[in-house]
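Novice: make a model of this:
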Amino acid sequence: MNILLIRFSAMGDVCMTVPVVTAFALQHPEARFTVLSRSNFRPLYRQTPDNVIFRGVNLADYKGFWGLRRLARELAGEHYDYVVDLHDVLRTKILRTLLKFKGISVSVINKGRLDKWRLTRSFNKQKKQLPTSFQRYAAAIAKALPNTDINTLQHNAQTPQHTDIHTITRIGIAPFAKHEGKIYPLQNMMEVIKTLSERPDTQIMLFGGGKTEVEALRQWEKIFPNTTSCAGKHTLEQEMDMIKQLDVMISMDSANMHIASLLGVPVVSIWGATHRYAGFLGWQQKEEYCAEIDMPCRPCSVFGNKKCKYNDYRCMKLIKPEKVVEIVEKCLRDNAK
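Specialist: A predicted model of the protein is given here:
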């Protein structure tokens, strides 16, 4: 069985495909799994089984309908038996339809959009745990492999492989996210960094991307002791090597949470406009390491991109820095090596 799996973005979502695809590949060594995604996400798939192939593309080379038609022709020539759309957006809908016309079987992820709307709507919210993205990916892939019991899939998350023996505690902090509703107020985060950077034998490592973020983290590096900014200095693969050496990562509901999770690093995640109930908590992460407060208005968004009804994202502001530090200390105690 030659299976094509499609997920182009975002980075965190592509991260979440890795342990699921790995589990299927180990359970089905006779099958071949090709993951179609953006070329720059290749390092995420660097430690998968031999029957998993990453096929990176530059989407700028396949713009519009005619570009996707050309990509579909290329893919059809690779003789896939099954296409699994793990993205279900306009681009992948067109692509999977073109491949279906060529006689290839197709399955599509059920994103649970209605349930997510019920979770985030402004009235009568149905606050309950929804299927995780991992479960949704597994259900879609299982349609191509009906002899799979998705309830017994092995857990195969990567675990940290320390290349050196260190006596200091390494704490990673990724304070940014794509949308404001997922960003812990920077002044609060600075208080967290101040407290943690004063711990004995502790190194703080800051992660982020983008010109504004890089500059902010460089300033923090100058302000706080024992603090190093890794932003804008390294490739994704190099950052992954640094992240897997961490004892804990503090992250928003963002890609860094998922990268750390993929590498087996415990994460203290901070949640505001979004909620873990939507199914995006990192692979094998614990709910007790989530910093959040219960408010009638949250979650107000699946992605954190909606304007706050109070115009202040109090769901984030009301999380005290002391609470974040308390969870970090608990996480370090629980996972002491």
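
Novice: make it CA atoms for all contacts and neighbour counts henceforth
Specialist: Fine.

Novice: within the helices and strands, which one has Thr92?
Specialist: Using DSSP states H and E, Thr92 maps to helix 90-101.

Novice: surely Leu44 is in contact with Cys15?
Specialist: Yes. Using C-alpha atoms under 8 Å, Leu44 and Cys15 qualify as a contacting pair, with a distance of 6.4 Å.

Novice: what do the two both touch?
Specialist: Ile259 (C-alpha atoms under 8 Å, 6 or more residues apart in numbering).

Novice: would you do the same for the sequence below? I want to compare the two.
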Amino acid sequence: MAPKILIIRFSSIGDIVLTTPVIRIAKQQVEGAEVHLVTKKVFYPVVEANSYLDKVHVLNDDLNTVIKALKEERFTHLIDLHNNLRSRKIKKALKLPTKSFTKLNIEKWLAVNFKQIHKLPNIHIVDRYLETLSEFNVKNDQKGLDYFIPEKDRVDLKKLPQTHQNGYLAWVIGGSYTTKMLPSDKVVEVLRRIEKPVVLLGGPEDAENGKLIAGKLGSNVFDACGKFNINQSASLVKQASKVLSNDTGLMHVAAAFNKPTLSFWGNTIPEFGMYPYMPQHPERSTIMQVADLRCRPCSKLGYKKCPKKHFYCMKLIDADKVVEWVSAKL
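Specialist: Take a look at the predicted model:
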């Protein structure tokens, strides 16, 4: 009987993009495998065009309805890459051979509370995800992340201002928490020294900040925050010459396209294992962080405001080095 594999990852954008090597390798290296994914409805667009998936199951608020539908599929294997209460309910209901992703909560707690960063394994989360396929004797194909943009969401650059139609930098200004976002005044400080066209990217929640930043600058900065959906934003990332980004979902989308990426790290640290994953082009990823701050990391997720009230981890980012990276030839 050919394996029929269910992969669970409910959220969010970056985490789902980081599961794509598991999806691809299961489909390509497990003979005859049928691969399904269950994810939240709001994140369905991230995987809707993924050609390695045979089917995507969408979770709304009613978990029982989803479980009923999953039972009807008669899966042979279950891969849990979320490992929370909801995913455990699915595992209990389906009663299948299961491999679950280990979250390293203890190691991260030690890193946050006692700064014992050395306790964290020196392994990217993608490789930890792939361990869940160990029984199939698969190998990491080193092809990195995938992101498939539906044709309907591919942005024609003629829709951008004429100043941006022949190339631009993409700057992802958003983030899930304030302490993971470079302050707007720091962004403005850098952009005032850059003459290249720049597109600001973020969701509807970043629209106000994008308008604030663009309003202080000239026509070389186009504010796209909240004006494009996730796949359209991914299309703009794909067509950018370089990408600057906070530790957020579009950073991983940029990695999927192997874009030269400068990532800013505030309360989180790359040692958590979720830095840009580009195994074929690791030189294209540049990490920007303030080293040797005693208060970092202060959280494995983030806060609405700096618990120390100084926000040095972002405010002390060296603007000169950012400008230097932007100016460097590809």
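
Novice: which other helices and strands contact the helix holding Thr92 of the first structure?
Specialist: The contact analysis (3 or more C-alpha pairs under 8 Å, 6 or more residues apart in numbering; DSSP states H and E) places helix 90-101 of the first structure against helix 64-76, strand 82-85.

Novice: sec struct for Tyr275 of the second structure, please.
Specialist: Of the three states, Tyr275 of the second structure takes coil under DSSP: H, G, I helix; E, B strand; the rest coil.

Novice: tally of neighbours for Val268 of the first structure?
Specialist: 28 (other C-alpha atoms under 10 Å).

Novice: which helix or strand contains the equivalent of it over in the second structure?
Specialist: With TM-score structural alignment as the criterion, Val268 of the first structure lines up with Leu262 in the second structure. In the assignment (DSSP H and E), Leu262 of the second structure maps to strand 261-265.

Novice: quick one: average offset of that strand versus the first structure, please.
Specialist: When the first structure is overlaid, strand 261-265 of the second structure sits 0.6 Å from its aligned residues on average, using mean C-alpha distance after the TM-score superposition for the first structure.

Novice: one step back: which neighbouring elements make contact with the very next helix or strand once past the helix holding Thr92 of the first structure?
Specialist: Moving toward the C-terminus from helix 90-101 of the first structure, the next helix or strand (DSSP H and E) is strand 105-108. Strand 105-108 of the first structure sits against strand 82-85, helix 133-142, with contacts defined as 3+ C-alpha pairs under 8 Å, 6+ apart.

Novice: nearest residue to the middle of the first structure?
Specialist: Centroid check for the first structure by C-alpha atoms, centre = their mean gives Gly12 as the closest residue, at 2.6 Å.

Novice: ranges for the helices of the second structure?
Specialist: 13-18, 20-29, 44-47, 63-73, 85-94, 105-114, 125-130, 184-191, 207-215, 230-238, 249-256, 312-315, 319-327 (DSSP state H).

Novice: by contact count, what packs against the longest one?
Specialist: Contact here means 3+ C-alpha pairs under 8 Å, 6+ apart; on that basis helix 63-73 of the second structure packs against strand 55-59, helix 85-94.

Novice: how close does the match of Val268 of the first structure get to His57 of the second structure?
Specialist: 34 Å (C-alpha to C-alpha, to the nearest Å).

Novice: same thing with Asp80 of the second structure?
Specialist: 14 Å.

Novice: who's more crowded, the two?
Specialist: Taking neighbours as other C-alpha under 10 Å, Asp80 of the second structure and His57 compare with Asp80 leading, 24 against 19.

Novice: give the aligned equivalent of the more buried one in the first structure.
Specialist: So, by TM-score structural alignment, Asp80 of the second structure is matched to Asp85.

Novice: contacts only, for the counterpart of Ile6 of the first structure in the second structure.
Specialist: Alignment note: Ile6 of the first structure maps to Ile8 in the second structure; criterion TM-score structural alignment. When contacts are counted by C-alpha under 8 Å, 6+ apart, Ile8 of the second structure is found next to Leu37, Val38, Thr39, Leu78, Ile79, Asp80, Leu81, His82, Ser87.

Novice: in terms of contact, does the second one touch Asn60 like I think?
Specialist: No. Under the criterion of C-alpha under 8 Å, Val38 of the second structure makes no contact with Asn60, lying 10.6 Å away.

Novice: and these two? Which one has more around it.
Specialist: In this view Val38 of the second structure and Asn60 are compared by other C-alpha under 10 Å, and Val38 has more residues nearby, 21 against 12.

Novice: map the more buried one across to the first structure for me.
Specialist: So Val38 of the second structure corresponds to Leu36, using TM-score structural alignment.

Novice: and if you look at Ala234 of the second structure?
Specialist: Match for Ala234 of the second structure (TM-score structural alignment): Met240.

Novice: which ones are touching its match?
Specialist: Ile259, Ala260, Leu263.

Novice: name the member of those with the most neighbours.
Specialist: Neighbour max across these (other C-alpha under 10 Å) = Ala260, 30 neighbours.

Novice: quick revisit: identify the residues contacting the helix holding Thr92 of the first structure?
Specialist: Defining contact as C-alpha under 8 Å, 6+ apart, one finds that helix 90-101 of the first structure is touched by Ile6, Phe65, Leu68, Arg69, Leu71, Ala72, Leu75, Ala76, Val83, Asp85, Val106.

Novice: let's see that with 10 Å instead.
Specialist: By C-alpha atoms under 10 Å, 6 or more residues apart in numbering, the surrounding residues in contact with helix 90-101 of the first structure are 6-8, 63-65, 67-73, 75-76, 80, 82-89, 102-108.

Novice: what does Leu71 of the first structure correspond to in the second structure?
Specialist: Checking TM-score structural alignment: Leu71 of the first structure goes with Val66.

Novice: shouldn't that match be in contact with Val38?
Specialist: Yes. Contact criterion C-alpha atoms under 10 Å: Val66 of the second structure and Val38 qualify, at 8.7 Å.

Novice: please identify every residue contacting each of these two.
Specialist: Common neighbours of Val66 of the second structure and Val38 (C-alpha under 10 Å, 6+ apart) are His57, Val58, Leu59.

Novice: contacts only, for the first one.
Specialist: Same thing as His57 of the second structure. 6-8, 36-41, 44, 66-67, 69-70.

Novice: go again using 8 Å as the cut-off
Specialist: Per C-alpha under 8 Å, 6+ apart, neighbours of His57 of the second structure: His36, Leu37, Val38, Thr39, Val66.

Novice: now the second one
Specialist: With contacts defined as C-alpha under 8 Å, 6+ apart, the neighbours of Val58 of the second structure are Val38, Thr39, Lys40, Lys41, Tyr44, Val66.
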